[in-house]
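[1] Sequence first, predicted coordinates after that:
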Amino acid sequence: MPVARFFRFQERQTNLRTEILAGLSTFITMAYILVVNPAILQKAGMDFEGVFVATILASVLGTLIMGVVANYPIAIAPGMGMNAYFTFVIVLGMKIPWPSALASVFVASLIFLLLSLTRLRQALINAIPPSLKASISAGIGLFIAFIGMQNAHLISASSATLVTLGDFSDPIAYLSLLGLLGSVILLVHRIRAAIFLGMLLSALLCVLLGKVNFPASFIELPSHATSTFLKLDFKSFTPDLAAVIFTFFLIMLFDTTATMIGIAGQAGLLQNGRFPNAKSALCADAIASTVGALAGTSPTSAYIESGAGVSVGGRTGFTCVVVALLFMSMLFFAPVAKMLASVPSISAPALIIVGFLMMSHLSDIDWHDVEEALPAFFVLFWIPLSYSITSGVGAGLILYPLLKIVRGKYKQVHPLLYVFMILFTLQFILDALHGAHA
């Protein structure tokens, strides 16, 4: 079957040249994940090269399924925010070994996959009010930016105020600042690949100042894949991981669904506000997350950067085929990615910019409605300040139904939200008891 007929080029008013250009545009805008994801998970004790390979495999699989089965120009790759949650909250904060954390990703992904095949998925999406969905996304953005600022040495710990400005005489700090400025200038000029090009600019500055150690070879066979492959540990599961699994599941569900609908709307592929073939699209992400956990990476997500490809005319899944092939072509360039990740000044500005872009969800919150805005506010500031996405989400899911109850509007709350409120309340009580006995 000809490519044009299989992907319905004529029906969606596109052609092969446009789809290839769209795939290239999407890949360039999201290529930073090849450096940033292994760099973040490496801090959890995982092997950089192993995560690099896992990142590519999960991205290729999810993006191909999205393109060939769902026929959407929406790329899939390990999600920003979830990799930070995996490393800084679960592994470093909760002291859970990364193989157990990967097992929690695997379980959450299986649940997501099973629910993607049922109508319960839509019920869960409807259960969470829009204000909380928006605040969760924005709160994760603040969390990512906060981590980026720390990695860039633009802020540092303080015994007096907990956090203070960093030392700008530190080479990492001023190089990060210059790289961030370059990314911001590209961003305000609406350059689609601002994040990726900003990383290259930072890398050039670091090279000129002698801060980068070049590898012996820029190309190598992916021989380190086994360092993270099938390393899941189900034996060391703790009660804390139940909340972790639930948080992973919620983020995968809301973030992926919102991004897919947004990109499909931008491409003009929604039908009367409906998202056609949603089951296949959600399954693409769920399968990628499941396989990604087996290979050795945090959950995947639909990428908002897919909008770059849509903006130049991408309308079919062939855009994703091109993105997947480009990801696969990077399989032998782990030394280059590791070199770029070795200097915080190169990757930290990307985290800050990604965090900023995720703040756009705040416009979906009615700040004049206290019942909606106050729970959203607690989610928004509690995620970065508690250094825990779970705590922030839990605070919002407890406070929202509580306010509705005291206002006599308990019937406006979806029954599932009361279940979430009880579960998170029990989780906070158990954490408090555990802390008291520690």
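    Great, that's in hand. Residues are numbered from 1 along each chain as shown.

[2] C-alpha only now, for contacts and for neighbours.
    Noted.

[3] With adjacent residues omitted, what lies nearest to N277?
    The spatially closest residue to N277, leaving aside those adjacent along the chain, is A70, at 6.3 Å (C-alpha to C-alpha, 6 or more residues apart in numbering).

[4] here's the one I want to compare it with:
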Amino acid sequence: MEKIIRFFKLKEHGTDVKTEVIAGVTTFLSMAYILAVNPSMLADAGMDQGAVFTATAVSAAMATIIMGVFANYPVALASGMGLNAYFAYTVCPMLIGMGITDPWKVALTAILVEGVIFIILSFFKFREALVNSVPANLKYGISAGIGLFISIVGLKGAGIVTTDAFAIVAEDGTATVSSSTLVAMGNLSDPGVVLAFAGLIAIGVMWHFKIKGAILWGILATWVLGIIAQLAGWYQGLSLIPDFSAGILPPSLAPTFFQFDFAFVGKHFVNFAAIVFAFLFVDLFDTVGTLIGVADQGGLLTKDGKLPKAGAALMSDAIGTVAGSVLGTSTVTSYVESTAGVAEGGRTGLTAISTAVMFVLALFLSPIFLAIPSFATTPALLFVGLLMMKSVLKMKFEGDIADIVGGFLALIMMPFTYSIANGIMFGILAWVVLKVCTGKVKDVHPVMWVAFALFVLRIITLVMPA
């Protein structure tokens, strides 16, 4: 035990083994949905669902262990949401249109190349320089923006907010469908909505009385309430009771292991390069934003706003991405849900190791972990979002206008465009432009110019006709 305490420097970080383990389990439960969502989405692309489940769990465990051991950060990694959607619903349909029989093999090849590029960029410390060159006000805006982002993810997952059009009933009884708002209130009588709010209140009460593991207990309590609601006949959704009838051994990796299509690269290099760039772009800035947000939440940033061992942290997800592509899953990246464990007191790599162990156990106890519904993790996401919003208090709203506008755009564009990467993009673009316009071009670090150029290129690709 003493070796563990010394290796992870628990005393220096003001934590202990119990706290770190609870934090790791909390992080896992907050992101366990990926074990259900990712196989389902990639199955739509023609991949074997069971093999993807195993690949998702194994790659997440591998990458998270690397993060914990070499970077000593409480950050977990797994196949990234958004990136898997691009994989399944954009890349693969496009490739099918080109006559490719197994489009997912091309997509996995692109992810392999992306991971190798990231390893090279991390080796030359470009990604590390990017993290440490982002201005403090932008970092705090990014942290608060991630808080809002994961809050809206939680609200949407539980059905508390919806993007569906809703009916307005007039006095004469006629109904018209309104789409005048971007989001609307969900069905407040839905069991998932009610239970999610109950879970949030439970976490709040336990937090007030300083009960250790409040967020974890909140997730579990909400799940148990859901099971009771199901047995009582109120909850009519998918079963919340674990089903072990299919056994506990994990599905084979054989259908997806090392399934690459390098022949496509030579025949369609330009198309392949475009696919790689899209994966590269989103993963690069999502990872940077997530690391900044988690580090700020855990008090891991230095006084001047820099992230120690950023290189090791960034190398972890680069290696994880390569491993994931070999095993047969979409891009592996740092998870913003790691803030749930940080909120529980996780401060070191032992939290990450604990999360990795849970991913390994999930291979054999998947019926239990996959039975936890999204409405049970919503309370955790909302409460963590609340905690991350404290970064707004560190932001400066007077002084350098570049810092003010850049931080503000980073804050609001994440939830309103449903993308961490978009928030960073608009924040950095505005910051650089305003620095130039206000005669402070010397304040712009060379790495920020590179990021600016990448974002300008991204904007061009978005606005140019297909």
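    Yep, that arrived. Source: prediction; values computed, not measured.

[5] need the contact list for the residue nearest to N277 of structure 1.
    Contact analysis of A70 of structure 1 by C-alpha atoms under 8 Å, 6 or more residues apart in numbering lists N277, A278, S280, A281, G317.

[6] In structure 1, what residue spans correspond to strands?
    For structure 1, strands defined by DSSP state E occupy the ranges 76-78, 155-158, 162-165, 300-302.

[7] So which of those strands is nearest F48 of structure 1?
    Of all these, strand 76-78 sits nearest to F48 of structure 1, with 14.5 Å by C-alpha to C-alpha.

[8] once the two are aligned, what's the mean deviation for the closest one against structure 2?
    Superposing on structure 2 and averaging over aligned pairs (mean C-alpha distance after the TM-score superposition for structure 1), strand 76-78 of structure 1 comes out at 2.9 Å.

[9] next one: stretch 101-111 of structure 1
    Stretch 101-111 of structure 1, aligned to structure 2 and superposed, deviates on average by 4.7 Å (mean C-alpha distance after the TM-score superposition for structure 1).

[10] Out of the strands of structure 1, flag the one nearest L117 of structure 1.
    Using C-alpha to C-alpha as the measure, strand 300-302 is the one of the strands of structure 1 that comes nearest L117 of structure 1, at 17.4 Å.

[11] Show which residues not belonging to the closest one make contact with it.
    The contact list for strand 300-302 of structure 1 (C-alpha under 8 Å, 6+ apart) reads 58-59, 74-79, 252, 255-256, 259-260, 285-286, 288-289, 292.

[12] that older thread, with distance to P97 of structure 1 and mean neighbour count as extra columns, can I get the strands of structure 1 in CSV?
    Supplementary listing: the strands of structure 1 in CSV, determined by distance: least, C-alpha to C-alpha, whole Å; neighbours: other C-alpha atoms under 10 Å:
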stretch, distance to P97 of structure 1, mean neighbour count
strand 76-78, 20, 30
strand 155-158, 25, 14
strand 162-165, 27, 12
strand 300-302, 20, 30
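
[13] By neighbours, which of the contacts of A70 of structure 1 wins?
    The most neighbours of any of the contacts of A70 of structure 1, using other C-alpha atoms under 10 Å, belong to G317, which has 28 neighbours.

[14] So what's the residue count around the closest residue to that one other than its chain neighbours?
    Using C-alpha to C-alpha, 6+ apart and skipping the chain neighbours, the partner closest in space to G317 of structure 1 is G67 (3.5 Å). Using other C-alpha under 10 Å, G67 of structure 1 has 28 neighbouring residues.

[15] Might one say that G67 of structure 1 is in contact with F318?
    Yes: contact criterion C-alpha atoms under 8 Å: G67 of structure 1 and F318 qualify, at 5.9 Å.

[16] circling back: would you turn the contacts of A70 of structure 1 into JSON lines with distance to A225 of structure 1?
    As requested, the contacts of A70 of structure 1 are arranged in JSON lines below (distance: C-alpha to C-alpha, whole Å):
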{"residue": "N277", "distance to A225 of structure 1": "33"}
{"residue": "A278", "distance to A225 of structure 1": "32"}
{"residue": "S280", "distance to A225 of structure 1": "28"}
{"residue": "A281", "distance to A225 of structure 1": "27"}
{"residue": "G317", "distance to A225 of structure 1": "28"}
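
[17] farthest pair in these?
    In the contacts of A70 of structure 1, two members sit farther apart than any others by C-alpha to C-alpha. They are A278 and G317, at 13.8 Å.
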